[in-house]
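>>> got a sequence here, can you model it:
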Amino acid sequence: MNRLSRDQMAARVALDIPEGAYVNLGIGLPTKVANYLPIDREIFLQSENGLLGMGPAPAPGEEDWELINAGKQAVTLLTGGCFFHHADSFAMMRGGHIDICVLGAFQVSTRGDIANWHTGEAGAIPAVGGAMDLAIGARQTFVMMELSTRQGESKLVENCSYPLTGLGCVSRLYTDIAVFDLGPAGARIVEMVDGLGTDELRALTGVPLTG
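Here you go, the predicted structure:
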């Protein structure tokens, strides 16, 4: 089985973002998607801290640390891009003006519930940020994450055991070994990496899968 690298996962997500989409990339792994957007598509990247029209990450040594995303990473701004008040950014997110958000997660359920702000463990630092606003405000929510924890437990589950960020909001899950569509009918396999069979994937997730 050939697992996808994090960059390969980002490239796979980028393929599904259509021309003209307004997109928010969550903190962490999803920010890599900006580096793989097809150059023949005009896609508008929005950042929670008040940016619209972000480009790929700057080359090493060319960072402008007054131009950062919500994760405090240096970014570039494409021609025509702009920056604005934090409150206006949240109005875009809450008002249904974002077509797609791409979030990381601790767990996602087969119905599309997402838990990505707190593990519930004593001493863990909660970090909800704008994830709740994005999860319910964006027209589509994608999640990008490794399928398993370091202990080998599936992060695609029937019911999330961590505190929830949103209910039934995730439509597609991208992992290092498979892509899934999620919804009221459960999880459907869209594609798998080479060398992985359906029965093996079912064993790895421990949840019912169709497709």
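
>>> use CA for all of it now, contacts and neighbours both
Fine.

>>> so how many other residues sit close to Val23?
Val23 has 27 neighbouring residues, counting by other C-alpha atoms under 10 Å.

>>> separation between it and Gly130?
According to C-alpha to C-alpha, to the nearest Å, Val23 and Gly130 sit 14 Å apart.

>>> wasn't Pro30 part of a strand?
No. Using DSSP: H, G, I helix; E, B strand; the rest coil, the secondary structure at Pro30 is helix, not a strand.

>>> verify the stated contact: it with Leu103.
Yes. With contact defined as C-alpha atoms under 8 Å, Pro30 reaches Leu103; the gap is 6.1 Å.

>>> common neighbours of those two, please.
Met144 (C-alpha atoms under 8 Å, 6 or more residues apart in numbering).

>>> distance of Leu147 from Val179?
In terms of C-alpha to C-alpha, Leu147 sits 10 Å off from Val179.

>>> any idea which element Gly53 lies in?
strand 51-54 (DSSP states H and E).

>>> after that strand comes which helix or strand?
Following strand 51-54 in sequence order, the next helix or strand is strand 77-83 (DSSP H and E).

>>> same for that following strand, what does it pack against?
On a contact count with 3 or more C-alpha pairs under 8 Å, 6 or more residues apart in numbering; DSSP states H and E, strand 77-83 meets strand 51-54.

>>> how about residues contacting the strand it packs on?
If you take C-alpha under 8 Å, 6+ apart as the criterion, strand 51-54 is touched by 44-47, 69, 75-84, 89.

>>> just the buried residues from these, in ChimeraX please.
The ChimeraX command for the buried members of these (criterion: 16 or more other C-alpha atoms under 10 Å) is given here:
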select :44,45,46,47,69,75,76,77,83,89
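
>>> now the two most distant members of the contacts of strand 51-54.
Thr79 and Ser89 (19.2 Å; C-alpha to C-alpha).

>>> before we compare anything, build this one as well:
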Amino acid sequence: MSIEIRNQIAARVARDIPEGAYVNLGIGLPTLVANHFDADKEVFLHTENGILGRWVAAEQGHEDWDLINAGKEPIALLPGASFFHHADSFGMMRGGHLDICVLGAYQVSAKGDLANWHTDSPNAVPAVGGAMDLAVGAKKVYIIMELLNKKGESKLLEQCSYPVTGLECVSRVYTDYATFEIEPDGVKVIEIVKDISITELQKLIPILIQPKLKTAV
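Predicted coordinates:
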């Protein structure tokens, strides 16, 4: 996925996060969301390593490696941001104080199960990390991922085949093809972002998807 498309997806997520929300941004693609909020939008970004407030990616050549996000990327803090202990950060996560967390994923099931920590690869580090706490602690879980894996197979499935991080926890999935909402009665397409019809999109996904678009496609 090109950096342009990555930023387009991140911008869509930022647009959908409401004013005043407390939001955790996961490692990888989700960290780009921090760069796409309107300047006057008050959002409280949260990291596992203990930062709360607004920040953006540090400009090249102006990195301060004492200021990093959970993905160990250098950031620049905006006025009002604060630091606190790592244990307090996890207390926020586990105590239900986060409105939204934005995570990456290897797979998401039709029921909203999330698999984002292990692919059963023998060389992978077997540690679920804070994703487990975020999946069950945040009020809503938004996923950013490519719709298809390197084999061209859908990562949105009837059931996850990789080890699961959390059960029935995903609210919404943002991809390079479309944005999906996972509801009790099925997976709904709320936005198509690629030049593709619902029928063509359905051919890529092995589960039934239902249109819930503002305009017909």
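
>>> now the TM-score, please.
The TM-score (TM-score structural alignment, normalised by the length of structure 1) is 0.95; 208 aligned residues with a C-alpha RMSD of 1.1 Å.

>>> average offset between the strand holding Gly53 of structure 1 and structure 2?
With mean C-alpha distance after the TM-score superposition for structure 1, strand 51-54 of structure 1 departs from structure 2 by a mean of 1.4 Å once superposed.

>>> touching, Leu25 of structure 1 and Gln46? I think so.
Yes. Using C-alpha under 8 Å as the test, Leu25 of structure 1 is close enough to Gln46 to be in contact (7.5 Å).

>>> tell me how many other residues crowd Gly130 of structure 1.
The number of residues packed near Gly130 of structure 1 is 18, by other C-alpha under 10 Å.

>>> which non-adjacent residue is nearest it?
Distance criterion C-alpha to C-alpha, 6 or more residues apart in numbering; nearest residue to Gly130 of structure 1, sequence neighbours excluded, is Glu48 at 7.1 Å.

>>> distance-wise, check the one you found relative to Asn24 of structure 1.
Glu48 of structure 1 is 8 Å from Asn24 of structure 1, by C-alpha to C-alpha.

>>> and what of Phe106 of structure 1?
19 Å.

>>> one more: Leu209 of structure 1?
Where Asn24 of structure 1 is concerned, Leu209 of structure 1 sits at a distance of 28 Å (C-alpha to C-alpha).

>>> neighbour count: the two, which is higher?
Neighbour count, other C-alpha under 10 Å: between Leu209 of structure 1 and Asn24, Asn24 has more, with 26 against 18.

>>> contacting residues around the more buried one?
Per C-alpha under 8 Å, 6+ apart, neighbours of Asn24 of structure 1: 45-48, 98, 100-102.

>>> got it, and Pro18 of structure 2?
Val43.

>>> quickly note the distance from Leu78 of structure 1 to Trp117 of structure 1.
For Leu78 of structure 1, the distance to Trp117 of structure 1 - C-alpha to C-alpha - is 30 Å.

>>> can you check Val179 of structure 1 too?
Relative to Trp117 of structure 1, and taking C-alpha to C-alpha, Val179 of structure 1 is found at 22 Å.

>>> Arg172 of structure 2 should be in a strand, yeah?
Yes. Under three-state DSSP, Arg172 of structure 2 falls within a strand.

>>> wait, it sits on Thr179?
Yes. Counting by C-alpha under 8 Å, Arg172 of structure 2 does reach Thr179; the two are 7.3 Å apart.

>>> quick one: contacts of the lengthiest helix in structure 2?
For structure 2, the helix reaching the highest residue count under DSSP state H is reported as helix 3-16. Applying C-alpha under 8 Å, 6+ apart, the contact partners of helix 3-16 of structure 2 are 29-30, 32-34, 36-37, 144, 174-176.

>>> between the residues you listed, which is nearest Val125 of structure 2?
Leu29 (19.3 Å).

>>> all helices of structure 1, in order?
Under DSSP H, structure 1 gives helices at 6-15, 86-94, 131-137, 198-205.

>>> could you save those helices as a markdown table and add columns showing distance to Val190 of structure 1?
Listed next are those as a markdown table, based on distance: least, C-alpha to C-alpha, whole Å:
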| stretch | distance to Val190 of structure 1 |
| --- | --- |
| helix 6-15 | 12 |
| helix 86-94 | 28 |
| helix 131-137 | 22 |
| helix 198-205 | 11 |
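
>>> which one of those lies closest to Ala59 of structure 1?
So among the helices of structure 1, helix 6-15 is nearest, using C-alpha to C-alpha, at 16.3 Å.

>>> and the closest one, which residues are buried?
Going by neighbour count (16+ other C-alpha under 10 Å), the buried part of helix 6-15 of structure 1 is 6, 9-14.

>>> about what we covered before: in strands, which of the contacts of Asn24 of structure 1 fall?
Judged by DSSP state E, the contacts of Asn24 of structure 1 include 45-47, 100-102 as members of strands.

>>> thinking again about what came up before, between strand 170-174 and the longest helix of structure 2, find me the angle.
140 degrees (axes from the mean of the first three to the mean of the last three C-alpha atoms, to 10 degrees).

>>> starting at the chain centroid, how far to helix 3-16 of structure 2?
In this view, helix 3-16 of structure 2 has its centroid 11 Å away from the chain centroid, taken as C-alpha atoms, centre = their mean, to the nearest Å.

>>> and the gap between Glu183 of structure 2 and Arg54 of structure 2?
From Glu183 of structure 2 to Arg54 of structure 2 the distance is 30 Å (C-alpha to C-alpha).
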